[in-house]
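Peer 1: Sharing a sequence plus its predicted fold:
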Amino acid sequence: MDLKDDGVGLGLRRSLLGSLRAAPAGTFDFLEAAPENWIGVGGTLGEAFAGLVSRHPLVCHGLSLSLGGPAELDETFLQRLRRFLDTHDVAIYSEHLSACGDSRGQLYDLLPLPFTAEAVAHVAARIRRAQDVLGRRIAVENISYYAAPFQAMDEIDFVNAVLAEADCDLLLDVNNIVVNATNHGYDAQEFLRALPSARVRYIHVAGHRDEAPDLKIDTHGAAVSDPVWALLAEAYRVHGRRPTLLERDFNFPPFAELVDELDIVRRQLADAGHGARHVA
């Protein structure tokens, strides 16, 4: 099922299953799930998942493909993933522009890649192969990071080079731009404006934790901050309206508070459609 440009979505987390199933029609427009958490799941949980995604468009955001890692791509997993995406008519599949494993297995973290021409060639080739096996374009997400080894180019130049060489799409994470701009001392709006609008498939917005004036931690466990809301409004102005997902992975508030944040996204999308600016 396709997504509308003004659609708002929530993560299909097990902790939210009851609230998502009970939510009135129109509360959210689409759902996002990590396929690793749902492939092969049956029983009551599997039935709840199938019921939700039969009624709402689904996007999938992967956790374990390790597009930039040194180990061989797991093509057995890619084949299972393709069947899952096809079975559930998944609108978009995305992954992180990162590494999360080595030759010994999963490292259970999203590690930044070197910002080098060699890394561009390496990850772009793996993205192209993943797209071939999956039979679809994928979107890669600009990740948050705290250490940045081997920076032969700026982050924005690295991201844009990967998108061009892999000929893939972008999952634009607005919170990650705010986090990285603070932690690494660059201009968030300048970074945002330098991204290619034509490749932006959908947007993530999330909360973070302020450790210090110059240190933010990407947590997905807090309400969205004012700087992130402001940059989201700018993203719509610069790149146009896109389906937008509110990410929350733990420390869940009452469901009504998540709906209130979705309403802020809806207002910003509506204002963007009328050529207006809205800052929460």
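Peer 2: Structure's in. What do you need?
Peer 1: rest of the way, CA atoms for contacts and neighbours
Peer 2: Fine.
Peer 1: what's the helix or strand for G101?
Peer 2: Taking DSSP states H and E as the definition, one finds G101 inside strand 99-102.
Peer 1: After that strand, which helix or strand is next?
Peer 2: Sequence-wise, the next helix or strand downstream of strand 99-102 (DSSP H and E) is strand 105-111.
Peer 1: Setting aside sequence neighbours, what's the nearest residue to R248?
Peer 2: Leaving aside its chain neighbours, R248 sits nearest to H220 (4.9 Å; criterion: C-alpha to C-alpha, 6 or more residues apart in numbering).
Peer 1: Would you confirm that that neighbour contacts A206?
Peer 2: Yes. With contacts counted by C-alpha atoms under 8 Å, H220 reaches A206, the gap being 5.5 Å.
Peer 1: Return every residue with contacts to both of these two.
Peer 2: Taking C-alpha atoms under 8 Å, 6 or more residues apart in numbering as the criterion, H220 and A206 both touch 247-248.
Peer 1: okay, the two: which has more neighbours?
Peer 2: A count of neighbours by other C-alpha atoms under 10 Å puts A206 above the other of H220 and A206, at 24 against 20.
Peer 1: picking up where we left off before, residues contacting the strand holding G101, please?
Peer 2: Identification of contacts with strand 99-102 by C-alpha under 8 Å, 6+ apart yields 64-71, 106-113.
Peer 1: filter the residues you listed to the buried ones?
Peer 2: Among the contacts of strand 99-102, those classed as buried by 16 or more other C-alpha atoms under 10 Å are 64-69, 110-113.
Peer 1: Of these, which belong to helices?
Peer 2: Judged by DSSP state H, the buried ones among the contacts of strand 99-102 include no members of helices.
Peer 1: And here is the other one:
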Amino acid sequence: MYPKTLPLHGTGLGLRRPMLKELAATDLSRIDFFEVAPENWMQLGGRLGKQFRALTERHAFSAHGLSLSLGGPEPLDLDFIDQVGHFLDQHDIHLYSEHLSSCSDHAHLYDLMPIPFTEEAVQYVAARIRQVQDRLQRRIAIENVSYYTPLATALSEAQFINAVLQEADCDLLLDVNNIYVNSVNHRYDAAAFMRSLPAERVVCMHMAGHYREAEDLLIDTHGASIIDPVWALLQQTYTHTGPVATLLERDFNLPPLAELLQEVAQIRHYQHGSEHDRLHA
């Protein structure tokens, strides 16, 4: 019903409030877009609200939600969806994405819980995604999430994601670090998993760091630098998807902005390399 678009391009950075002061004194010409969690910004006023508005007037933005709870047991919060829709329109935000997870049960759990990998869950979640898209009158993207204990495995993780995408007719925000984290924790081949997902539905990608708790347990923290195997997986992913818009996420342990921009530049380098390879293949 809602046509697929590719509204973002190049490299992006997840915007966090502590960055605002440094951003004002930084050359942002190499950042093509920013991403925010709407829950953290849509009620913001005063000085911070004005700073945010000034950024959305000059730069492309995407929004990555935290609390829609697509797999949750309660009815969707329609008032909240309307507030998100107003925020997206007010700031001309190009893309709205959400996690393929559950995060509430009579209250917010403040964590992203996995959804059972079953046919019943496919139908349930897809219906909720379609409801959100109808309410917003726009296509949304869902993100593959990290998880630590599967709730049910009638379908594989890849089969579940593919089935939801097909049934809901929505897009995919592909988190490369989450694939790597899950591949270690659940012992599968990260590159093979990545290639099993539909390249034509990928509208944006995320890159981030994680914490190594043990050799066989990684924790998705967004609190560290990206490691070499995740960079390598990104390069492999570009051969599957092409140089899709890609964003750096960092949620805490924030280093100086210049250090984050080095990782953004590394993403850009791999994007340009993949585009060169495609043109000369």
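Peer 2: Received it, and whenever you're ready, just let me know what you need. As the structure is a prediction and not an experimental result, all values here were calculated from the model.
Peer 1: List the buried residues for the strand holding G101 of the first structure?
Peer 2: For strand 99-102 of the first structure, the buried set under the neighbour-count rule, 16+ other C-alpha under 10 Å, comprises 99-101.
Peer 1: cool, and stretch 151-160 of the second structure?
Peer 2: Within stretch 151-160 of the second structure, the residues scored as buried using 16+ other C-alpha under 10 Å are 157, 159-160.
Peer 1: Between these, which sits nearest R250 of the second structure?
Peer 2: E157 (25.2 Å; C-alpha to C-alpha).
Peer 1: check contacts around the aligned residue in the first structure for the closest one.
Peer 2: In the first structure, the residue matched to E157 of the second structure (TM-score structural alignment) is E155. Neighbouring residues of E155 of the first structure by C-alpha under 8 Å, 6+ apart: F115.
Peer 1: Tell me the spatial nearest neighbour of the aligned residue in the second structure for T219 of the first structure, not counting adjacent residues.
Peer 2: Here T219 of the first structure is matched to T221 in the second structure, going by TM-score structural alignment. Nearest non-adjacent residue to T221 of the second structure, counting by C-alpha to C-alpha, 6+ apart: H210, 4.9 Å away.
Peer 1: and Q79 of the first structure, that one's in a strand?
Peer 2: No. Counting by DSSP: H, G, I helix; E, B strand; the rest coil, one finds Q79 of the first structure to be helix, located in no strand.
Peer 1: ok, now how distant is the counterpart of it in the second structure from D92 of the second structure?
Peer 2: Taking TM-score structural alignment, Q79 of the first structure has D82 as its aligned residue in the second structure. To D92 of the second structure, D82 of the second structure is 15 Å away according to C-alpha to C-alpha, to the nearest Å.
Peer 1: what's the answer for Y124 of the second structure, then?
Peer 2: From Y124 of the second structure across to D92 of the second structure, the span is 30 Å (C-alpha to C-alpha).
Peer 1: ditto for A60 of the second structure
Peer 2: Computed as C-alpha to C-alpha, the A60 of the second structure to D92 of the second structure distance reads 8 Å.
Peer 1: Could you check which of the two has the larger neighbour count?
Peer 2: For A60 of the second structure and D92, the more surrounded residue by other C-alpha under 10 Å is A60, and the numbers stand at 21 against 15.
Peer 1: residues contacting the more buried one?
Peer 2: Going by C-alpha under 8 Å, 6+ apart, A60 of the second structure touches 8, 32-34, 93-94.
Peer 1: Redo those as JSON lines? Include distance to L233 of the second structure and secondary structure.
Peer 2: Converted to JSON lines, these look like this (distance: C-alpha to C-alpha, whole Å; DSSP: H, G, I helix; E, B strand; the rest coil):
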{"residue": "L8", "distance to L233 of the second structure": "21", "secondary structure": "coil"}
{"residue": "D32", "distance to L233 of the second structure": "22", "secondary structure": "coil"}
{"residue": "F33", "distance to L233 of the second structure": "22", "secondary structure": "strand"}
{"residue": "F34", "distance to L233 of the second structure": "23", "secondary structure": "strand"}
{"residue": "I93", "distance to L233 of the second structure": "28", "secondary structure": "coil"}
{"residue": "H94", "distance to L233 of the second structure": "26", "secondary structure": "coil"}
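Peer 1: ok, and those in the first structure?
Peer 2: Retained in the first structure (both residues aligned by TM-score structural alignment, their matches' C-alpha atoms under 8 Å) from the contacts of A60 of the second structure: 32-34, 93-94.
Peer 1: Looking for the alignment partner of L245 of the first structure in the second structure.
Peer 2: Taking TM-score structural alignment for the superposition, L245 of the first structure sits opposite L247 in the second structure.
Peer 1: Now that match. Nearest residue, chain neighbours left out?
Peer 2: G12 (4.2 Å).
Peer 1: can you tell me the helix or strand for the one you found?
Peer 2: Under the criterion of DSSP H and E, G12 of the second structure resides in strand 11-14.
Peer 1: for I142 of the second structure, same thing?
Peer 2: For I142 of the second structure, the element it lies in under DSSP H and E is strand 141-143.
Peer 1: now do the same end-to-end measure for stretch 29-46 of the second structure.
Peer 2: End-to-end distance for stretch 29-46 of the second structure, by C-alpha to C-alpha: 26 Å.
Peer 1: Return the set of buried residues in it.
Peer 2: Buried residues in stretch 29-46 of the second structure, counted by 16+ other C-alpha under 10 Å: 31-39, 41-42.
Peer 1: and L76 of the second structure, what does it touch?
Peer 2: Counting by C-alpha under 8 Å, 6+ apart, L76 of the second structure makes contact with 68-70, 128.
Peer 1: which residue lines up with S29 of the second structure in the first structure?
Peer 2: In the first structure, S29 of the second structure lands on G26 (TM-score structural alignment).
Peer 1: before we move on, what about E200 of the second structure?
Peer 2: In the first structure, E200 of the second structure lands on A198 (TM-score structural alignment).
Peer 1: you'd agree that match is in a helix?
Peer 2: Yes. According to three-state DSSP, A198 of the first structure belongs to a helix.
Peer 1: The aligned residue in the first structure for D134 of the second structure and A125 of the first structure: what is the separation?
Peer 2: When the first structure is aligned by TM-score structural alignment, the residue opposite D134 of the second structure is D132. Here the criterion is C-alpha to C-alpha. By it, D132 of the first structure lies 11 Å from A125 of the first structure.
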